[in-house]
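> I would like to see how this sequence folds:
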Amino acid sequence: MKVLAAMSGGVDSAVAAARAVDAGHDVVGVHLALSRMPGTLRSGARGCCTIEDSLDARRAAERLGIPFYVWDFSERFRDDVIDDFIAEYAAGRTPNPCMRCNERIKFAAVLEKALALGFDAVATGHYAHIVTDEAGHRELHRASDEAKDQSYVLGVLTSEQLAHAMFPLGTTPSKAVVRAEASERGLTVAQKPDSHDICFIPDGDTRGWLADRIPPAAGAIVDREGTQVGAHEGATSFTVGQRRGLNLGVPAPDGRPRFVLEVRPRSNEVVVGPREALAVRELAGARFTWAGLDPVASGIAVADASAPDAVAEFACEVQVRAHADPVPARARVAENDEAVLELGVTVDEPLDGVAPGQTAVIYVGTRVLGQCTIDRTVSAVTATAS
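Next up, the predicted model:
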């Protein structure tokens, strides 16, 4: 096969490319330039996609003896990831830019260009595993190394994208094995630290970064009954579950700390309340996709006659953060009050501090079945949707 290896400049993507070469594929390396000012996107182990990373990727490609190119996706990245991130926060939501990058850049824009150039697959250094069933259908599964598993951030992949995806590290037992292999191959990135945090906010100051792009407007901090208990200088600087930095002028009647429960951009209010009010028993989202065959075609669930494409409730697990533990749940696809199909999930054990804008990934065993961007949640305490 003709394989395009996406090389970030890190050890994982370098070893993934090397394994694709060892497998006998015709491999070409490509580094994605996601910023017109790449020197600003790394601070220590924070950020990625810098000039330094591009040079590291080039050196790895030279060591492997494969052609290497840099593709400029900075404009697409700005439009589809950075601008989306700003818009979501302005709407009072908490987005996951890594999900958007995988969805719209690495496995949409890049794959589209790769296929147009005659490549059969795109290989990355993600820790996830693809399983092909007897009928030739591809399924996305968790990696063998649970600590490094990245199947959550790949939950946005569709059946068509999985058909052209390759994850050579999926069955690797640990990151230590990858680093040792890189060292044996003479790759200079063998001990390079992993990147962390949001790549386009290298100093980690999300609040300050947003304040420069969303003009802050003063507003009220209110309790669940609507009584003002404080004031803020900009609602976008608050996230669900936040406790510190609230500066409340009115203490809670019971004296206990209060947490952010909701951000309301229309009224410019921040709602606070007790920790137990963060517990969520239901979540739902209309923007959902299936990673491979849908649950009905997979034999996991049955169609619901209530509406076209509706799916009756079925057992699963749901994960709402990249490194969170999955929890037992029941999922279904049904029309909401506005006659729009949405993926809804009811958890067996309440989830803590789930915010609209986050991604809920549905698992059945180790298989990633699908995902949705959370539009609304229902509290386990008050049963009030937010």
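
> hey, let's count contacts and neighbours off CA atoms from now on
Noted.

> distance of the residue lying closest to Lys148 once chain neighbours are set aside from Phe167?
Take Lys148 and drop its neighbours on the chain: the residue closest to it by C-alpha to C-alpha, 6 or more residues apart in numbering is Tyr127, 6.3 Å away. Going from Tyr127 to Phe167 by C-alpha to C-alpha, to the nearest Å gives 7 Å.

> Cross-check the contact I'm expecting between the residue nearest to Lys148 and Leu169.
Yes: the criterion here is C-alpha atoms under 8 Å, and Tyr127 meets it with Leu169 at 5.6 Å.

> To compare with the earlier structure, here is another sequence to fold:
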Amino acid sequence: MTDSTAPQQRLRVLAAMSGGVDSAVAAARAVEAGHDVTGVHLALSANPQSFRTGARGCCTIEDSRDARRAADVIGIPFYCWDMAERFRADVVDDFVEEYRAGRTPNPCLRCNEKIKFAALLDKALALGFDAVCTGHYATVVTTAEGRRELHRASDAAKDQSYVLGVLDDRQLAHALFPLGDTTTTKDEIRAEAERRGLAVARKPDSHDICFIADGDTQGFLAKHLGTAEGDILDEDGRTVGTHQGAYGFTVGQRKGLRIGHPAPDGKPRYVLDISPVDNTVTVGPKEALDVVALTAIRPRWCGEPPTGPDSYTAQLRAHGEETPVTAEVVDGELRVEFAEPVRGVAPGQAVVLYQGTRVVGSATISTTRRRERVTG
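This next block holds a predicted model:
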């Protein structure tokens, strides 16, 4: 396999510049590789001041200014594109509706799918660009047969292939990730940025959800969904507490349950289930979280879809560990069986399949099957 970021020809590249150090260095490396690069910052809010500030977001006014300054230093044209309406509909509204339905979404994954590699890529191609470049840590390689594949980054600690598992063949064909094919650490990326004279060299990484200004996810959801008192139940259906909105909980959560009645065995209780239909939250022991299988919908494949049951590894969250699974597609749904039970799996999360370092595809978890508990 060969590194697809090493150009066989000079490409017209649109570099998505968030205002952070990663995307700035990625744009600089694309220029250094011989590409014709133009920088673009995406304005994702009609009121940018409502997004995270203090160099912790990726969509604020200060981020736009940082991106422009980086483009000036690199010596490339720079534009700011307004995608606030598309972002609100495809990411923010989707986030709220998923929680309304009792699911736990990943907005960064949705942003990559709907904004950076759909809306942005479509506009780039329409304007005559050949590829979109981002600062993600992942690798695109080309096989001897000319097929492009998405693989994990060389630096496992920074790998972001999980949130890119939604990319299909067409999107992958026009994606460049200049940071993912090197073994450089984040400290080395920052040092490179300093050598290049980029002021964002020491800018903190973005964390949390960019469109929740104060980081209070529950408060954000309460504002959009309102408060609705409901019951917290144990596994036998007994009321052990109350809540102000089922959306404020996630499967596997332990802290902040505010349960007035201790468990009979005195052990901590965890959120096992969230039911938006009757506005209840069910809690129970840690062992009851063990999931042995799941079904996932809306699969997206980074290449050919699986043709039958096969062995893979699966990743269930952005910074989670891989776990061995057997998976197959049945009637358009992905069915996954775990070799060993896993915990903290919630509907709405993405399951991403791997074969070695190659990303096979991604799907949204719809249902889970837990291990039967032995009682008595």
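
> Could you count how many residues lie near the equivalent of Phe87 of the second structure over in the first structure?
Counting by TM-score structural alignment, Phe87 of the second structure corresponds to Phe77 in the first structure. Here the number of neighbours of Phe77 of the first structure (other C-alpha atoms under 10 Å) works out to 22.

> Give me the three-state assignment for Phe77 of the first structure.
When classified by DSSP: H, G, I helix; E, B strand; the rest coil, Phe77 of the first structure comes out as helix.

> same check, this time on Arg224 of the first structure
coil.

> Contacts for stretch 167-183 of the second structure, please.
3-5, 22, 25-26, 29-30, 113, 117-118, 121, 130-140, 148-150, 152-155, 159, 300-303, 361 (C-alpha atoms under 8 Å, 6 or more residues apart in numbering).

> which of those are buried?
4-5, 22, 25-26, 29-30, 113, 117-118, 121, 130-140, 148-150, 152-155, 159, 300-303, 361 (16 or more other C-alpha atoms under 10 Å).

> From these, which land in strands?
Among those, the members falling in strands (DSSP state E) are 131-133, 138-140, 148-150, 152, 300-301, 361.

> Out of these, which comes closest to Pro341 of the second structure?
Gly361 (21.4 Å; C-alpha to C-alpha).

> With adjacent residues omitted, what lies nearest to the closest one?
Trp301 is the one closest to Gly361 of the second structure (C-alpha to C-alpha, 6+ apart), at 4.2 Å.

> dump the residue contacts of Arg68 of the second structure.
19, 78.

> So what does it match up with in the first structure?
That one, Arg68 of the second structure, aligns with Arg58 by TM-score structural alignment.

> got it, and Arg258 of the second structure?
So Arg258 of the second structure corresponds to Asn247, using TM-score structural alignment.

> can I assume that match sits in a strand?
No: counting by three-state DSSP, Asn247 of the first structure is not part of a strand but coil.

> Number of residues surrounding it?
Per other C-alpha under 10 Å, the neighbour tally for Asn247 of the first structure reads 13.

> any idea how far the closest residue to it other than its chain neighbours is from Arg59 of the first structure?
Take Asn247 of the first structure and drop its neighbours on the chain: the residue closest to it by C-alpha to C-alpha, 6+ apart is Gly230, 6.9 Å away. For Gly230 of the first structure, the distance to Arg59 of the first structure (C-alpha to C-alpha) stands at 55 Å.

> Next: Pro202 of the first structure.
For Pro202 of the first structure relative to Arg59 of the first structure (C-alpha to C-alpha), the value is 24 Å.

> and what of Gly292 of the first structure?
As judged by C-alpha to C-alpha, Gly292 of the first structure and Arg59 of the first structure stand 35 Å apart.

> quick one, what contacts Thr239 of the first structure?
94, 260, 262-263, 355.

> I meant to write Gly230 of the first structure there.
220-222, 246-250.

> If we use 10 Å, what do you get?
219-223, 246-251, 270, 272 (C-alpha atoms under 10 Å, 6 or more residues apart in numbering).

> swap in Val325 of the second structure?
By C-alpha under 10 Å, 6+ apart, the contact set of Val325 of the second structure is 292-293, 310-315, 336-340, 353-354.

> Setting the sequence-adjacent residues aside, check what's closest to it.
Phe338 is the one closest to Val325 of the second structure (C-alpha to C-alpha, 6+ apart), at 4.5 Å.
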